[in-house]
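> okay, predicted coordinates and the sequence, questions at the end:
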Amino acid sequence: MAVLSPSRPSTGRAGRTAITALAPAVWGTTYVVTTEFLPPGHPFFAALLRALPAGLIALAITRTLPRGMWWGRAAILGVLNIGLFFPLLFVAAERLPGGIAATLAASQPVIVVVLAVVLLRERPSGWRTSWAVAGVVGVGLVVLRPSSAAFDLVGVFAALGSAASMALGVTLTKRWGRPDGIGPTAYASWLLTAGGLFLLPVTLIAEGAPPSVDGPAVLGYLWLGIVGGLLAYIVWFRGIAELPVTSVALLGPLSPIVAALLGVLVLGETLGPLQLAGFALTVAAVTAGQLSPRSSRSAMENPRTPKERTHQ
């Protein structure tokens, strides 16, 4: 028993991290689904269907509503994580070349590192800060392409605003936790519903009447709503509760990486040597950001077996 006990926390941590990573990986399918299945010109409608129906379905399943202060907290977290994040991201995508928008949005882990110090009183981590910056560079190498598009200040602020909104939402989600007795499904239902209700008037103002929907679009909206919405956010919020917030944030660059891979596999795009180097750097940043430099250094300095350490 004593020999096995040191390995249990690391194994559990690795499993929770792998499960949490599924959320940004699934979000990386959004671009392909949007371009190949959904009617063009209605990104806000897609964001609305990604959030509100999933939230209402989960509410109907769990039959659990917030109580007391959690009405306000759920509204704030829903707007930051979903309701405000989606519109800003779409504005950035419309006004900037996609690579620039994705690179600026990938700054979210860097912002989370700062907010974790301010709001969570965590000690600054040079290790995770360095890998967060490396992740931004890696994403930039993968997605940036030569473009003649003009520099758009509104688009830049929208991209940075989306990253800041999500970063603040993630950090406050960690700070406030979940009420006692509330599972991740009920918790996700509150935030998805709050974000969807915020998106409802925004969508009507920005896009007007909803588009006509055919069979492929129905499948696309179902994927975004059920898999990319409800299931992904249940996994994401559970990961925020169980893992260090900076580690979770450093999983974010998986989203543009998966999008780039699907561009190669599905859309016939190509990756040159620079993009491949960026891909390797991003994967290294995501992986290294999950490690503790103290434990890694200790393992290198004292490479004894677990059995030897138990007899120390």
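Cool, got the structure. These figures come from a predicted structure and were not determined experimentally. Numbering: from 1, shown residues only.

> please make it C-alpha for all contacts and neighbour counts, starting now.
Will do.

> leaving out sequence neighbours, find the closest residue to residue 97.
residue 149 (6.7 Å; Cα to Cα, 6 or more residues apart in numbering).

> distance from the chain centre to stretch 73-84, please.
On the basis of Cα atoms, centre = their mean, to the nearest Å, stretch 73-84 sits 14 Å off its chain's mean C-alpha point.

> right, I mislabeled it, should have said stretch 86-106
Distance of stretch 86-106 from its chain centroid, counting by Cα atoms, centre = their mean, is 14 Å.

> now do the buried residues in it.
Neighbour-count burial for stretch 86-106 flags 86-93, 95-97, 99-106 (criterion: 16 or more other Cα atoms under 10 Å).

> just the ones in helices from those residues, please.
Residues of these located in helices (DSSP state H): 86-93, 95, 99-105.

> go through those residues and name the one nearest residue 237.
Nearest to residue 237, judged by Cα to Cα, of those is residue 86 at 17.0 Å.

> unless I'm mixing things up, the closest one is touching residue 162, no?
Yes - taking contacts as Cα atoms under 8 Å, residue 86 lies within contact range of residue 162: 7.3 Å.

> what about the one helix or strand residue 247 maps to, distance to the chain center?
Assessed by DSSP states H and E, residue 247 sits inside helix 245-249. For helix 245-249, the separation from the chain centroid amounts to 10 Å (computed by Cα atoms, centre = their mean).

> what is the neighbour count of the residue nearest to residue 97?
Residue neighbour count, defined by other Cα atoms under 10 Å, stands at 9 for residue 149.

> could you do residue 265 as well?
Number of residues near residue 265 (other Cα under 10 Å) recorded here: 11.

> contact partners for it?
Residue 265 makes contact with no residue, according to Cα atoms under 8 Å, 6 or more residues apart in numbering.

> from residue 159, how far off is it?
As judged by Cα to Cα, to the nearest Å, residue 265 and residue 159 stand 27 Å apart.

> can you check residue 260 too?
Distance, residue 260 to residue 159, by Cα to Cα: 18 Å.

> who's more crowded, the two?
residue 159 (30 against 25).

> for residue 164, what are its contacts?
Contact analysis of residue 164 by Cα under 8 Å, 6+ apart lists 108, 111.

> please report how far it lies from residue 110.
Residue 164 is 10 Å from residue 110, by Cα to Cα.

> kindly report the same for residue 132.
5 Å.

> this is the comparison structure:
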Amino acid sequence: MKAYLLLALTPLFWAGNVVSARAIHADLDPVALAFLRWLLVLLLILPWGLPRLWRSRAVIRAHLPILLLLSVLSVTCFNTFIYLGLQDTTAANSAMLQSAAPVVIVLLNFMLLREGLSLRQWAGTLVSLAGVTVLVSQADLSLVLGLDFNRGDIWIGVAVLAWSLYSVALRGRPEGLDGFTLFAFNVLIGTLLLAPFALGRLGGPVEIQWNLPVVSAVIYMAIFPSILAYLFWNRGVAELGAARASLFIHLIPVFGVLMSVLFLGESLYLFHGVGILLIFTGIYLATIRRTTGRKAGTKS
């Protein structure tokens, strides 16, 4: 029961990250927000992470290229792109678009690792991408034909691509590096790479407003969707397995939409329902049914 609670809290924290970022998008530059979030995470985990990194220095040195790639995709790029997107799109749209990540991962596995796709998986990929198109275009065919999409939605799409590439690249993670040490390395390198971009934008068009909502949001992002979500997710996967745990990811758009309506006063329209229905249908065809079928085959 505890594992289920931890896995339910994880997507709640991740959805809260999106809603919090949207709530303060006018008060803090998005790149500076990403940097401050990960800098605080780094300061919080350094007492435990630094000794682990030192003990694993030989493994890190031997696998430096793949570890650098994982750091760039996860810490430097993913949330930074999400925060950039939330300057121009809603938290609800962002949460819904992120739900397409499982299908993007399936497609990247086919393109980069040559994993075969069944006809059902191809159908699921196309259906899910159709849902993304409905969300981004707001079901307006003229926007699709004119390629006139919301800039924020495009940033969210690039963020989903970065996270999906990270998920695929995780296959190259060295076996001699435990999860927390990998997390500490990603945070350390990702934060260092973000620093020059963030410092260069501090005098930019969005002047930082050091008020209670901004400070509270940065603290929340550092603790809940970063550290606690990581620990809760690992515990849940260890107890229930990756297959069952992965289903909880689909709660992100549910929590995201509810929180964006309750706390931000965002409106939902028919195209939101159509888009998320198509995305979920695509995920079911491309991922969930495949996992169920594999289990059934094993039992027989």
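Structure's in. What do you need? As the structure is a prediction and not an experimental result, all values here were calculated from the model.

> picking that back up, more neighbours, residue 132 and residue 110 of the first structure?
More crowded of residue 132 of the first structure and residue 110, by other Cα under 10 Å: residue 132, with 32 against 24.

> from residue 167 of the first structure, how far off is the more buried one?
13 Å.

> just residue 212 of the first structure next, same as before
Using Cα to Cα, residue 212 of the first structure is found at 34 Å from residue 167 of the first structure.

> compare those two (neighbour count), which wins?
Each of residue 212 of the first structure and residue 167 has its neighbours counted (other Cα under 10 Å); residue 167 has more, 28 against 8.

> give the aligned equivalent of the more buried one in the second structure.
Under the alignment (TM-score structural alignment), residue 167 of the first structure pairs with residue 164 of the second structure.

> what sits closest to that match if chain neighbours are left out?
residue 105 (5.1 Å).

> what's the one you found aligned with over in the first structure?
In the first structure, residue 105 of the second structure lands on residue 112 (TM-score structural alignment).

> what about its match, which helix or strand?
Per DSSP H and E: helix 108-119 holds residue 112 of the first structure.

> what helices and strands are in contact with that helix?
In this structure, helix 108-119 of the first structure packs against helix 126-143, helix 153-176, helix 245-249, with contacts taken as 3 or more Cα pairs under 8 Å, 6 or more residues apart in numbering; DSSP states H and E.

> output the ones you listed as TSV; include the columns distance to residue 64 of the first structure.
As requested, these are exported to TSV (distance: least, Cα to Cα, whole Å):
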stretch	distance to residue 64 of the first structure
helix 126-143	36
helix 153-176	18
helix 245-249	26
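
> nearest to residue 309 of the first structure, of the ones you listed?
When those are compared by Cα to Cα, helix 126-143 sits nearest residue 309 of the first structure, at 26.1 Å.

> and the contacts of the helix holding residue 247 of the first structure?
With contact meaning Cα under 8 Å, 6+ apart, helix 245-249 of the first structure is reached by 17, 20, 108-109, 112-113, 116, 128, 167, 170-171, 174, 239-240, 289-290.

> mind listing what's buried in stretch 201-220 of the second structure?
So stretch 201-220 of the second structure, judged by 16+ other Cα under 10 Å, has buried residues 208, 214, 217, 218, 220.

> same question but for stretch 141-154 of the first structure, I mixed them up
When burial is assessed from 16+ other Cα under 10 Å, stretch 141-154 of the first structure yields the following buried residues: 141, 142, 143, 144.

> end-to-end on it?
Start-to-end span of stretch 141-154 of the first structure (Cα to Cα) is 23 Å.

> hmm, who's touching it?
With Cα under 8 Å, 6+ apart, stretch 141-154 of the first structure has contacts from 92, 95-100, 102-103, 256-257, 260, 271, 274-279.

> contacts only, for the residue most central in space within the second structure.
For the second structure, the residue sitting closest to the mean C-alpha position, by Cα atoms, centre = their mean, is residue 163 at 5.8 Å. Applying Cα under 8 Å, 6+ apart to residue 163 of the second structure gives the contacts 73, 74, 78, 101.

> show me what the third one lines up with in the first structure.
Going back to what we said before, that points to residue 78 of the second structure. Match for residue 78 of the second structure (TM-score structural alignment): residue 85.

> how many residues are close by its match?
Applying other Cα under 10 Å, we find 24 residues neighbouring residue 85 of the first structure.

> once you drop chain neighbours, what's closest to it?
Nearest residue to residue 85 of the first structure, sequence neighbours excluded (Cα to Cα, 6+ apart): residue 162, at 4.8 Å.

> next one: residue 285 of the second structure
Using Cα to Cα, 6+ apart and skipping residues adjacent in sequence, the residue nearest residue 285 of the second structure is residue 124, 4.7 Å away.

> ok, now which ones touch the one you found?
103, 281, 282, 283, 284, 285, 286.

> mind doing that once more with 7 Å?
281, 282, 283, 285, 286 (Cα atoms under 7 Å, 6 or more residues apart in numbering).

> quick one: the helix holding residue 112 of the first structure to the second structure mean distance?
Its aligned residues in the second structure lie a mean 2.8 Å from helix 108-119 of the first structure after superposition (mean Cα distance after the TM-score superposition for the first structure).

> buried residues in that helix?
The neighbour-count check on helix 108-119 of the first structure (16+ other Cα under 10 Å) flags 108, 109, 110, 111, 112, 113, 114, 115, 116 as buried.

> counterpart of residue 30 of the first structure over in the second structure?
Under the alignment (TM-score structural alignment), residue 30 of the first structure pairs with residue 17 in the second structure.

> what's the burial count for residue 122 of the second structure?
That count, for residue 122 of the second structure with other Cα under 10 Å as the rule, works out to 17.

> what about the match of residue 105 of the second structure, distance to residue 173 of the first structure?
For residue 112 of the first structure, the distance to residue 173 of the first structure - Cα to Cα - is 12 Å.

> just checking, what packs against the helix or strand harbouring residue 232 of the second structure?
If you go by DSSP H and E, residue 232 of the second structure is part of helix 229-240. Contact partners of helix 229-240 of the second structure among helices and strands, from 3 or more Cα pairs under 7 Å, 6 or more residues apart in numbering; DSSP states H and E: helix 2-23.

> so the helix it packs on versus helix 229-240, what angle?
Orientation check (axes from the mean of the first three to the mean of the last three Cα atoms, to 10 degrees): helix 2-23 of the second structure against helix 229-240 gives 150 degrees.

> and what about the closest residue to residue 110 of the second structure other than its chain neighbours, helix, strand or coil?
Once flanking residues are discounted, residue 110 of the second structure sits nearest to residue 116: 6.0 Å by Cα to Cα, 6+ apart. Here residue 116 of the second structure is recorded as coil under DSSP: H, G, I helix; E, B strand; the rest coil.
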